[in-house]
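S.K.: what would the 3D arrangement of this be:
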Amino acid sequence: MSDTIIIGESDSNFAKELSNYLGSGNFQILLIINPDEIIDRLRQDSSVVLVVLDTMLPSLDGYDLCKKILAHPDCEDFPVILTNSEGSELDRVLALELGASDFIKKPYNPRELLLRIKNILKMSHKSSANNDPVFKVGDFILDEKKHQVSVKGEEIQLTTMEFKLLLYLARRFGKIQLKAEILKEVWGYDNLARSRTVNTHIQRIRKKIGYMGDHLETIRGFGYRLK
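M.R.: Sure, this is the predicted structure:
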């Protein structure tokens, strides 16, 4: 059975364009704009792997629907991508605070959306298929049990906090993590004045893991993600 993606898009013409393009990527596409129908489908159809939501849906905006989806016990970590035509800093921050996996400003290229979907699902599938706490991206491997990180089989020496930071991002692969969240969860800080601490550790990790550092993405003004 093909993986299914639900698209909740207010522009019917663009929705059809997305459906045709994503369908070519071996996904089954469902175009649904009714919030209750989307939630019912998520609860009943195990083939659904991701939802793309326009924030301007007619009966319930995408932000509230995203919040409602992720509040359900069976969908706490469900991948949701939010989109809208404004794409302001406030919109992006709100999407991330709600737990969305990604946020894309409209108009966007369907190919970009497909690539983002594949990146998000890559680690999602690996996590569900493996009980071992091992994360792999290309030549990069993080083994939580062994407390080891390696690139091309060569072990990388990280400090305790560098490892904790990398593990935190690996567990949330593909999702943008705000600096405030990282500071609180990794260091236990509530003061954003210490945000430079995160920057410094990211720089050190990139230097140590070499070319694989490209997978540690800086989202300017927001935070970081492992992709």
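S.K.: contacts, neighbours, all on C-alpha from now
M.R.: Fine.
S.K.: next secondary structure after the top helix by length along the chain?
M.R.: For the chain, the longest helix by residue count, based on DSSP state H, is helix 110-129. As assigned by DSSP states H and E, the chain's next helix or strand after helix 110-129 is strand 134-137.
S.K.: to check against the first, give me the structure of this:
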Amino acid sequence: MQRLSTLIIDDEAPARLLVRQYLAAFAEFIVLDECADGVAAVAAIRKHQPDVVFLDIQMPGLTGFEVLLQLEQVPAIIFVTAYDQYALEAFNAGAVDYLLKPYDRIRFEQAVRRLLAQPAAPNAGLQNLLEHLAAPAGHNAPTYPVRLFVPHGIRLVAVPVASIRWAEAAGDYCTIHTNTGSELSNLGITALQERLDPQRFLRVHRSTLVALDAVLALERDGSGGYYATLEGDHTVRVSRTYAEVLRPLLG
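M.R.: From the prediction side, this is the model:
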């Protein structure tokens, strides 16, 4: 049996001990380390690359939210909190599990079994929450995340939006091409488009989305569309439907 490596992060020693005691009933987990503040938590997560983290929200140094925003790879998270009703409402809306202190063994086991029931994919609610937190604070104008998160097994991996050059549909999902490589996203091409700033990204085909600053040249295809040459000497088709929208945006 492959065991899930685990960290326990909470500024209260009794709270960490309780997680250890309750977790001992599950042979699927192995606890690697504990942390009592947010700064140590970031270092420990980067060092151990755990599968699962029990994460407090209100901590010295960095909050649980701030810890997550420091990470390039985000493990499966079970949040632990003594209060903060706003956060609980956000978790409920996004289906992110949490343990509200004081919790009992039954509630703890519910959270753990929910995680074990779907160990191969990150919680979609956590993915949505991270992208919401990664969006700059705005007033009336829409805001868009500066990082997207794609599943890698049980973890989520951050993809800086500024690094995205283009994306293509891959069935119900899409492949995001960055200036360092490619990532398979669990979003469809339309859902990805909705997460990105339309002033910076444009749909050029029903299956293709490009970053405007990655387009180097346009060549007419003879049927009302274009071939767009992107950074890295990659070429994508611009269908006639989108051609007249793209050309003025490139100046």
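S.K.: next, the TM-score between them, please.
M.R.: For this chain pair, the superposition-based TM-score is 0.46 by TM-score structural alignment, normalised by the length of the first structure; 135 aligned residues with a C-alpha RMSD of 4.1 Å.
S.K.: buried sites along the longest helix of the first structure?
M.R.: Buried residues in helix 110-129 of the first structure, counting neighbours by 16 or more other C-alpha atoms under 10 Å, are found at 110, 113-114, 116-117, 120-121, 123-124, 127.
S.K.: what would these look like in TSV with distance to Arg92 of the first structure?
M.R.: Shown next, in TSV, are the buried residues of helix 110-129 of the first structure (distance: C-alpha to C-alpha, whole Å):
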residue	distance to Arg92 of the first structure
Pro110	19
Leu113	16
Leu114	19
Arg116	16
Ile117	17
Ile120	17
Leu121	21
Met123	22
Ser124	22
Ser127	26
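S.K.: about what we covered before: counting contacts, what elements does the longest helix of the first structure pack onto?
M.R.: For helix 110-129 of the first structure, the packing partners by 3 or more C-alpha pairs under 8 Å, 6 or more residues apart in numbering; DSSP states H and E come out as helix 12-23.
S.K.: let me know the angle separating the helix it packs on from helix 110-129.
M.R.: Angle, helix 12-23 of the first structure to helix 110-129, by axes from the mean of the first three to the mean of the last three C-alpha atoms, to 10 degrees: 50 degrees.
S.K.: and the longest strand that the first structure contains, what does it pack onto?
M.R.: Scanning the first structure for the longest strand, with DSSP state E as the assignment, gives strand 48-54. Other elements packing on strand 48-54 of the first structure under the criterion 3+ C-alpha pairs under 8 Å, 6+ apart are strand 4-8, helix 62-71, strand 80-84.
S.K.: other SSEs contacting the first one?
M.R.: Contacting strand 4-8 of the first structure under the criterion 3+ C-alpha pairs under 8 Å, 6+ apart are the following elements: helix 12-23, strand 28-31, strand 48-54.
S.K.: buried set for the longest one?
M.R.: Within helix 12-23 of the first structure, the residues scored as buried using 16+ other C-alpha under 10 Å are 15, 18-19, 21-23.
S.K.: can those go into CSV with extra columns for distance to Pro35 of the first structure?
M.R.: Output for the buried residues of helix 12-23 of the first structure, formatted as CSV (distance: C-alpha to C-alpha, whole Å):
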residue, distance to Pro35 of the first structure
Ala15, 16
Leu18, 19
Ser19, 18
Tyr21, 23
Leu22, 21
Gly23, 22
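S.K.: between those residues, which is closest to Asp143 of the first structure?
M.R.: Distance to Asp143 of the first structure across the buried residues of helix 12-23 of the first structure (C-alpha to C-alpha) is lowest for Leu22, with 33.2 Å.
S.K.: contact partners for the closest one?
M.R.: Leu22 of the first structure makes contact with 29, 110, 114, according to C-alpha atoms under 8 Å, 6 or more residues apart in numbering.
S.K.: switch the cut-off to 7 Å
M.R.: Taking C-alpha atoms under 7 Å, 6 or more residues apart in numbering, we find Leu22 of the first structure in contact with Leu114.
S.K.: that one and Glu112 of the first structure: what is the separation?
M.R.: To Glu112 of the first structure, Leu22 of the first structure is 11 Å away according to C-alpha to C-alpha, to the nearest Å.
S.K.: re earlier: the inter-axis angle of the longest helix of the first structure versus strand 80-84?
M.R.: Angle between the axes of helix 110-129 of the first structure and strand 80-84 is 160 degrees (criterion: the same axes, to 10 degrees).
S.K.: what number of residues lie near Leu18 of the second structure?
M.R.: Counted with other C-alpha atoms under 10 Å, residues neighbouring Leu18 of the second structure total 15.
S.K.: returning to what we had before: deepest-packed of the helices and strands packed on strand 48-54 of the first structure, please.
M.R.: When these are scored by mean count of other C-alpha atoms under 10 Å, the highest mean neighbour count falls to strand 80-84 (a mean of 24).
S.K.: list the buried residues in the next helix or strand along the chain from that one.
M.R.: Following strand 80-84 of the first structure in sequence order, the next helix or strand is helix 89-98 (DSSP H and E). Burial within helix 89-98 of the first structure, assessed by neighbour count using 16+ other C-alpha under 10 Å, is assigned to 91-93, 95-96.
S.K.: greatest separation within the residues you listed: which pair is it?
M.R.: Using C-alpha to C-alpha for every pair in the buried residues of helix 89-98 of the first structure, the one that comes out farthest apart is Asp91 and Leu96, at 8.7 Å.
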